[in-house]
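1. what would the 3D arrangement of this be:
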Amino acid sequence: MNEDIIVGRHAVKSAAASDREINKVFIQEGINKQQIKPILDLLKERKIMVQQVPKSKLDQMSDVPHQGIAAQISPYDYTELEDFIEAVKDKTATVMILDGLEDPHNLGSIIRTADAIGVDGIIIPKRRSVTLNATVVKASTGAIEHVPVMRVTNLAQTMDRLKEAGFWICGTDAQQSVDYRKMDADMPLAIVIGSEGEGMSRLVKEKCDFLVHLPMVGHVNSLNASVAAGLLMYEVYRKRHAID
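-> So this is what the prediction gives:
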């Protein structure tokens, strides 16, 4: 069985609290066990092996800060598109389509925000895109356990399938678009976020039902992909959840 390494206290705790298959957990020698007691309690309850190792071994496992803990887990399973469509068929769902996102920190941050506001799923392409790796897991701070991620072969065909299922496709583009605060969110929505450097591809843009932009008045004319995604997700939330 292939295995992945995840690091960081939030990521390991979320994996331990889920039904994720964990082979072994490594903790740094000399770590204050009282600080990670909730994690150790979960691991003990699940009878998962815990091994103390030198900090140097943890450093070799990942190139991101590990906070003195790492876990060897089974690979993350991607959700099938048809299973997702079936699961959300009776609700006003929201799904994020990430067109060629390459930075794992951006993907992890988007997953984290998606979980925070109840976005139903995330779609990434199999080519020209970051995958669910250890950096994504850590950046999501455990949210990856709660947000379905679909990996598809063809984004344009996937968009057509979503339309058949009742979704409207909202693209993000600075040209020939409306202010994002004017977009309608009363129907199932698929929101497309383009890649960090190129934005949406031509074919994906042509498949969108409407386009929105984020108004900017400063000297920089673009936003980080995860920031843009976060603003759009919260705008959908704001429109659908009136303040009492």
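2. for the rest of this, base every contact and every neighbour count on C-alpha atoms.
-> Noted.
3. list the buried residues for the top helix by length along the chain?
-> Counting residues, the longest helix found in the chain (DSSP state H) is helix 225-240. Across helix 225-240, burial judged by 16 or more other C-alpha atoms under 10 Å covers 225-226, 228-230, 232-237.
4. cool, stretch 175-190 as well?
-> Quick answer for stretch 175-190 (16+ other C-alpha under 10 Å): 178, 180, 183, 185, 188-190.
5. where does the residue sitting furthest away from the middle of the chain sit, in terms of helix or strand?
-> Taking C-alpha atoms, centre = their mean, the residue of the chain most remote from its mean C-alpha position is Gly30, at 33.0 Å. Under DSSP states H and E, no helix or strand contains Gly30.
6. state the distance from it to Met49.
-> 18 Å (C-alpha to C-alpha, to the nearest Å).
7. let's see this one next, to set against the first:
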Amino acid sequence: MAGNSQRKGAIKKSGKGNPTAGSGGRVRRGLEAKGPTPKASDREYHKQYKIKAAKEKAEARRPGPRKRAAGDAEWIIGRNPVVEALREGVPVNALYVAEGAERDGRLREAFQLSAELGIPLLEVTKPELDRMCGFGGNQGLAARVPAYQYAHPDDLLDVAKDAQEPALIVILDHITDPRNLGAIVRSAAAFGAHGVVIPERRSASMTAAAWKTSAGAAARLKVAQTVNLNRQIKEYQEAGCTVIGLDMDGDLTTADIHEVADGPLVVVVGSEGDGLSRLVAENCDRIISIPMVNSVESLNAGVAASVVLYAVAQFRA
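-> Have a look, this model is predicted:
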């Protein structure tokens, strides 16, 4: 229609007679095939894409540092426990004494040891000390112990390599009593082991009680944590270690320790009540038992570990 060439949708022809705006040519080109539609997880503005990105970010963070903290700092309370911890070299951040606490021999020794070791001594009110410790039976004295720094299980093999010795590693299969853990750490250090491995869950950890029972050995021996006990056993086997489990129905006894103790060795100690779990026992290369007389069925986990570690140390001496 004359005079309407500028209306919306009108066809404008170029010098060559090719239609441009309004012809639908550009629309047709826009509809040409561009391949299959990307998955929702690959489309930047889709919810699934954001979920996928969050998972990848979490995975990237998971390995983390090789050393992990056990958690918040712990407290040792009571006059005898605090003095014993100071005597045995348990690392202490600070010593707290309640105002007006009776000065007896134990308190004076705690003061003397804190001065010799360079440990800060702080005086607080009794209610404040009770609040910090979360318990009223502190007898006016408490020691703050730092969170334990766990090693990586591979670090224990490095310790043996640096010492140019065949590895001797102790794995604890869900030992739940921190005093047993501390006793085993102490025995492991005494008989030349290169470290102790514990599970991250359902197991005692290096709390103040374990520090105290270890008699300071935890400051000299690495304790590592692992997420999966059975996987860690297999990794040690792949590294060339023989893995023996400690159980009363073993195919070996401590008298036969020479059969396995010559090379890299991992000793697995079962829990206090149930012993080795089924899958852990199946993954061990051999099962070792301790010969006993009379009607005694079993030994405490800490004592049993000490007997086996002593037998290994005697063979390697």
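8. gap between the residue farthest from the centre of the first structure and Lys55 of the first structure?
-> Distance, Gly30 of the first structure to Lys55 of the first structure, using C-alpha to C-alpha: 9 Å.
9. and Ile31 of the first structure, by the same measure?
-> Counting by C-alpha to C-alpha - Ile31 of the first structure and Lys55 of the first structure are separated by 10 Å.
10. confirm Ala156 of the first structure sits in a strand?
-> No. Assigned with DSSP: H, G, I helix; E, B strand; the rest coil, Ala156 of the first structure falls outside any strand and is helix.
11. what does it correspond to in the second structure?
-> Taking TM-score structural alignment, the alignment pairs Ala156 of the first structure with Asn230 from the second structure.
12. which residue sits closest to its match in space, ignoring its chain neighbours?
-> The spatially closest residue to Asn230 of the second structure, leaving aside those adjacent along the chain, is Val280, at 6.0 Å (C-alpha to C-alpha, 6 or more residues apart in numbering).
13. helix, strand, or coil at the one you found?
-> helix.
14. for Leu221 of the second structure, give me its contacts.
-> Going by C-alpha atoms under 8 Å, 6 or more residues apart in numbering, Leu221 of the second structure touches 185, 189, 194-196.
15. what segments of the first structure are helices?
-> 9-17, 37-45, 55-61, 81-87, 104-117, 134-139, 155-164, 202-207, 225-240.
16. distance to Leu214 of the first structure for these - can I get that in CSV?
-> Converted to CSV, the helices of the first structure look like this (distance: least, C-alpha to C-alpha, whole Å):
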stretch, distance to Leu214 of the first structure
helix 9-17, 31
helix 37-45, 40
helix 55-61, 39
helix 81-87, 28
helix 104-117, 17
helix 134-139, 24
helix 155-164, 22
helix 202-207, 16
helix 225-240, 8
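17. out of the ones you listed, which gets nearest to Ala71 of the first structure?
-> Distance to Ala71 of the first structure, taken as C-alpha to C-alpha, is lowest for helix 9-17 among those, at 6.4 Å.
18. off-centre distance for the closest one?
-> Remark: helix 9-17 of the first structure is offset 16 Å from the chain centroid, using C-alpha atoms, centre = their mean, to the nearest Å.
19. quick one: contacts for Lys57 of the first structure?
-> Contact analysis of Lys57 of the first structure by C-alpha under 8 Å, 6+ apart lists nothing.
20. quick one: it from Asp63 of the first structure, how far?
-> Lys57 of the first structure is 12 Å from Asp63 of the first structure, where distance means C-alpha to C-alpha.
21. what number of residues lie near the corresponding residue of the second structure for Asn224 of the first structure?
-> Aligning on TM-score structural alignment places Asn224 of the first structure opposite Asn300 in the second structure. Other residues near Asn300 of the second structure come to 12 when the count uses other C-alpha atoms under 10 Å.
22. the closest residue in space to Asn300 of the second structure that isn't next to it in sequence: neighbouring residues, count only.
-> The shortest distance from Asn300 of the second structure to any non-neighbouring residue, by C-alpha to C-alpha, 6+ apart, is to Glu272 (6.9 Å). Residues contacting Glu272 of the second structure under the criterion other C-alpha under 10 Å number 18.
23. what's the match for Glu272 of the second structure in the first structure?
-> Under the alignment (TM-score structural alignment), Glu272 of the second structure pairs with Glu196 in the first structure.
24. okay but its match is in contact with Leu98, surely?
-> No. Checked against C-alpha atoms under 8 Å, the pair Glu196 of the first structure and Leu98 is beyond contact range at 10.2 Å.
25. the second structure: strands as residue ranges?
-> With strands called from DSSP state E, the second structure shows them at 68-69, 74-77, 94-98, 121-124, 141-145, 149-150, 168-172, 195-199, 223-226, 242-246, 252-253, 265-269, 286-289.
26. so which of those strands gets nearest Ala53 of the second structure?
-> It's strand 68-69; of the strands of the second structure, that one is closest to Ala53 of the second structure (C-alpha to C-alpha) at 25.7 Å.
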